[in-house]
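**Student:** Fold the following for me, if possible:
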Amino acid sequence: MRILIIGPFPNPITGVSLANKVLYDGLTKHGFIIKKIDTEFNSNINSKHGSFKLNKVYIFKSYFQAYKVISSNLVYITIGQSFFGVLKYLPFLIISKVFKKKTIVHLHGGHLYNEYYLLSRIKKIIFRKTIGMFDFGIVLSESLKINLEKFLKPQNVFCLNNFYLDELKTNFETIRSKDFSKIKMVFLSNLIKEKGINNLLEAKKKLKQKGIHFNLKVAGSVISTNNLNEYFKFDNEISYLGNVTGKRKYELLLWSNIFCLPTYYNMEGQPISIIEAMATGNMILSTKHAGIIDICSEKNALFCQKNDIDDLVEKIEFVYYNSKLIQDISYENYKYASEKFTEKSFIDNAIKIFQKCMN
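**Tutor:** Next up is the predicted model:
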């Protein structure tokens, strides 16, 4: 099978670019003939989506590689969720159709359905026709299928869970040796306001005023439109670590026992960071948002209300006085992630989907 992967690759590192890299490497190791077209030309993370900016003109550079479609059996594309994020892949789709290639769209988010209804009538038609050109679709979990079933036959839409990197693998003895006597919290994501970082830092301030102290380590890309320096500067219990990868990420997630992502980000899908945190023995504190509800429940996570600082304060205060709960859930999360969300599972399940699509 000759597969062409079209979409963003690192850098920058995002859930989509990382997944594309892991898929590319994994399929290559399995003996597939893999080619790629990298459509990422912006090295900066931005919380705004959908508007046409000058740097997006660079997408046209990738069109010069469209000849790779011709020698492929299967064209796999990870689209965005804005009008432009979908439309920019149309040239690849047209060429795929001309040369009668099977096509798969992989959606790493839960906003596409809503985006469609926000568009003008003409844009709706273009949007629907473009996505409708794909033969098959992949979403991250069951609750996200609605995003593609509007445009494709339901039987042609598959689920493929996210994963944690092999470099984060550990053993149960290591998890048991973690310190659960006090809250050691981590936030690991791009520092977009809608990811909940501002709410978490405000909640931390309120809890400190109530005499509740804990260490919080924050890692991720700084966003120019969201200046958090004042928080980092005046609370010595908060550490900002910048971007962390590899051994530094592993050590960070082994240090922590609560992973907090109070997200209400409209482009959210199924955050890889949550899976990474579970695999390294962390309790999850998040929201019932997008695909998170398909990998987290009351059995392995604590949920706070979206964009509600006071509720987040209440939830953190609860676990502050219930450290045994943190330990029990952390153990269960390690076992759960180790069984379901490995790189191997991700690659094996992707191959099964590709084989179905080619039959």
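**Student:** Could you use CA atoms for every contact and neighbour count after this?
**Tutor:** Fine.
**Student:** how far away is the residue nearest to Ala337 when sequence neighbours are not counted from Ser323?
**Tutor:** Excluding the flanking residues, the one nearest Ala337 by CA to CA, 6 or more residues apart in numbering is Ala279, at 5.0 Å. For Ala279, the distance to Ser323 equals 19 Å [CA to CA, to the nearest Å].
**Student:** Same drill for these two, tell me which one is more crowded.
**Tutor:** In this view Ala279 and Ser323 are compared by other CA atoms under 10 Å, and Ala279 has more residues nearby, 32 against 15.
**Student:** wait, what's in contact with that one?
**Tutor:** Tyr164, Leu168, Lys169, Thr170, Asn333, Tyr334, Lys335, Tyr336, Ala337, Ser338 (CA atoms under 8 Å, 6 or more residues apart in numbering).
**Student:** what's the burial count for the spatially closest residue to Leu160 that is not a sequence neighbour?
**Tutor:** With sequence-adjacent residues excluded and distances taken as CA to CA, 6+ apart, Leu160 is closest to Leu140, at 5.0 Å. Leu140 has 24 neighbouring residues, counting by other CA under 10 Å.
**Student:** Contact partners for the residue nearest in space to the middle of the chain?
**Tutor:** Residue closest to the average C-alpha location in the chain (CA atoms, centre = their mean): Pro271, at 3.5 Å. Pro271 makes contacts with Gly15, Asn162, Ile292, as judged by CA under 8 Å, 6+ apart.
**Student:** from those, which is closest to Phe84?
**Tutor:** Gly15 (19.1 Å; CA to CA).
**Student:** hmm, back to that, touching, the residue nearest to Leu160 and Leu107? I think so.
**Tutor:** Yes - Leu140 is within contact range of Leu107, at 7.3 Å (criterion: CA atoms under 8 Å).
**Student:** Make a markdown table out of the contacts of Ala279 and add neighbour count.
**Tutor:** A markdown table is the format used below for the contacts of Ala279 (neighbours: other CA atoms under 10 Å):
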| residue | neighbour count |
| --- | --- |
| Tyr164 | 25 |
| Leu168 | 19 |
| Lys169 | 14 |
| Thr170 | 16 |
| Asn333 | 25 |
| Tyr334 | 24 |
| Lys335 | 16 |
| Tyr336 | 17 |
| Ala337 | 21 |
| Ser338 | 20 |
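**Student:** Quick check, Ile131 in contact with Lys150.
**Tutor:** No - taking contacts as CA under 8 Å, Ile131 lies outside contact range of Lys150: 9.6 Å.
**Student:** Tell me which stretches of the protein form strands.
**Tutor:** Counting by DSSP state E, the chain has strands at residues 2-7, 33-38, 74-77, 102-106, 136-139, 157-159, 184-188, 215-219, 238-240, 258-261, 283-286, 301-303.
**Student:** Here is the second sequence; please produce its structure so I can put it next to the first one:
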Amino acid sequence: MYTGNYLKTQYKLLSGFKKKLFHYILSKADKGIVSSELLKGNLTPFLNEDRIYWIPYFVENTLKDINEKDVVNIEGLNILFLSNLMEGKGIFDVLEALKILDDKKIVYKAKIIGGIDLEYRNKIFSYLNSNPNIEYSKPVRGQEKIDAYLASNVFILPTYYKMEGQPIALLEAMLTGHIIITTDHAGILDICTNKNGYIVNKKDPEQIAEKLVEIGNDLEGYTDMMIKNHHYVKSNYKPEDFINKLSEILKK
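**Tutor:** Got it, this is the predicted structure:
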């Protein structure tokens, strides 16, 4: 059984026969696997802790040819948000932070990529259409996604999404040399800490803007972080590592 970060919450919302059936089925699993050690609590209502394992995600081989020389980008403040444009992913905190940069006359470019939550479509586009510093794109794949990563140097994901697990985009962003701005949420701290950028408060666009200004004022000073983030992910989050760990668990 492999799970993310909403299972325990969903279980608590159940009652009566449904809850008993839910517990009965999941407790029959021989083993449980989560994507982060911080997420083990999702399975503790059903399995003993010694039967719960964790394996972090990995970065796809499509990014394997990116090298250290590709990831140092200090030509201006270039911001990337690559995720679904949902309230819980922090999109409005990002957009408000960019408004603060505009008010402060900070020079930057921002690329926002992802599918738009229909509930907030009009509100999101009101931000996008009023800000000439923002370029929006629908979800991209392959070389387009690689190009988007390599064209930017700060990756923002201030998520508090209730079903968040461990965002693969954070690993991809670190591999491509980004300074990270994210939150202490779900399993994020297992892969990303203040050594990789900044952990900010949830729902705090002012703090996001503050960190962006700080980065923009000294991009060259973040060169070592860009390089270290690249090597950290390239060394520790390979597909073969995931497969080997999974194989080891299944043999136990």
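**Student:** TM-score for these two?
**Tutor:** TM-score of the superposed chains, computed with TM-score structural alignment, normalised by the length of the second structure, equals 0.93; 249 aligned residues with a CA RMSD of 1.5 Å.
**Student:** mind checking how far Leu38 of the second structure is from Val72 of the second structure?
**Tutor:** 31 Å.
**Student:** neighbour-wise, which of the two wins?
**Tutor:** The neighbour comparison of Leu38 of the second structure against Val72 (other CA under 10 Å) goes to Val72, with 23 against 18.
**Student:** Hmm, Thr223 and the more buried one touching each other?
**Tutor:** Yes - assessed by CA under 8 Å, Val72 of the second structure is found in contact with Thr223 at 6.3 Å.
**Student:** What segments of the stretch 201-350 of the first structure are helices?
**Tutor:** Counting by DSSP state H, counting those that start in this stretch, residue ranges of the helices within the stretch 201-350 of the first structure are 229-234, 246-255, 272-279, 309-320, 323-340, 343-358.
**Student:** ok, now the stretch 51-200 of the first structure?
**Tutor:** 59-63, 83-87, 90-98, 112-118, 121-132, 146-149, 172-176, 197-209.
**Student:** Aligned to Gln327 of the first structure, what sits in the second structure?
**Tutor:** Aligned counterpart of Gln327 of the first structure in the second structure: Thr223 (TM-score structural alignment).
**Student:** Then Gly137 of the first structure?
**Tutor:** In the second structure, Gly137 of the first structure lines up with Gly32, judged by TM-score structural alignment.
**Student:** re earlier: closest one to Ser62 of the first structure among the strands of the first structure?
**Tutor:** For the strands of the first structure, proximity to Ser62 of the first structure was assessed by CA to CA; strand 33-38 is nearest, at 6.6 Å.
**Student:** Where does the closest one end up in the second structure?
**Tutor:** Going by TM-score structural alignment, strand 33-38 of the first structure sits over no part of the second structure.
**Student:** same question, stretch 193-205 of the first structure
**Tutor:** Going by TM-score structural alignment: stretch 193-205 of the first structure matches residues 87-99.
**Student:** Now tell me what touches the matching stretch from outside.
**Tutor:** 83, 85, 124, 127, 156-162, 203-206, 208-209.
**Student:** can we see that at 7 Å?
**Tutor:** Residues outside stretch 87-99 of the second structure that contact it (CA atoms under 7 Å, 6 or more residues apart in numbering): 85, 127, 157-161, 203-206, 208-209.
**Student:** how about Tyr57 of the second structure, what does it touch?
**Tutor:** Tyr57 of the second structure sits next to Ser35, Ile168, Tyr237, Phe242 when contact means CA under 7 Å, 6+ apart.
**Student:** which residue in the first structure lines up with the second one?
**Tutor:** Aligned counterpart of Ile168 of the second structure in the first structure: Ile272 (TM-score structural alignment).
**Student:** burial count for that match?
**Tutor:** Neighbours around Ile272 of the first structure, by other CA under 10 Å: 20.
**Student:** wait, it sits on Leu140?
**Tutor:** No - counting by CA atoms under 7 Å, Ile272 of the first structure stays clear of Leu140, with 10.6 Å between them.
**Student:** Okay, Lys123 of the second structure and Asp103 of the second structure: tell me how far apart.
**Tutor:** Counting by CA to CA - Lys123 of the second structure and Asp103 of the second structure are separated by 20 Å.
**Student:** Also Glu214 of the second structure?
**Tutor:** Going from Glu214 of the second structure to Asp103 of the second structure by CA to CA gives 16 Å.
**Student:** Neighbours of Gly269 of the first structure, how many?
**Tutor:** Gly269 of the first structure, neighbours per other CA under 10 Å, totals 23.
**Student:** How about the one 4 residues further on?
**Tutor:** Residues lying near Ser273 of the first structure (other CA under 10 Å) number 19.
**Student:** Quick check: closest non-adjacent residue to it.
**Tutor:** In space, Ser273 of the first structure is closest to Leu188, 6.6 Å off (CA to CA, 6+ apart).
**Student:** show me what contacts that neighbour?
**Tutor:** Contacts of Leu188 of the first structure (CA under 7 Å, 6+ apart): Val218, Ala219, Gly220, Ser273.
**Student:** how about the third one, what's its match in the second structure?
**Tutor:** Spelled out, that is Gly220 of the first structure. Counting by TM-score structural alignment, Gly220 of the first structure corresponds to Gly114 in the second structure.
**Student:** Please tell me how far the equivalent of Gly281 of the first structure over in the second structure sits from Lys238 of the second structure.
**Tutor:** Under the alignment by TM-score structural alignment, Gly281 of the first structure pairs with Gly177 in the second structure. From Gly177 of the second structure across to Lys238 of the second structure, the span is 16 Å (CA to CA).
**Student:** Looking at those two, which is more packed in?
**Tutor:** More crowded of Gly177 of the second structure and Lys238, by other CA under 10 Å: Gly177, with 35 against 17.
**Student:** Give me the distance between that one and Glu75 of the second structure.
**Tutor:** For Gly177 of the second structure relative to Glu75 of the second structure (CA to CA), the value is 13 Å.
**Student:** try Asn122 of the second structure
**Tutor:** Taking CA to CA, one finds Asn122 of the second structure at 33 Å from Glu75 of the second structure.
**Student:** Equivalent analysis for Leu13 of the second structure, please.
**Tutor:** 49 Å.
**Student:** So which of the two has more stuff around it?
**Tutor:** Neighbours of Leu13 of the second structure and Glu75, each counted by other CA under 10 Å, are more numerous for Glu75; the result is 12 against 8.
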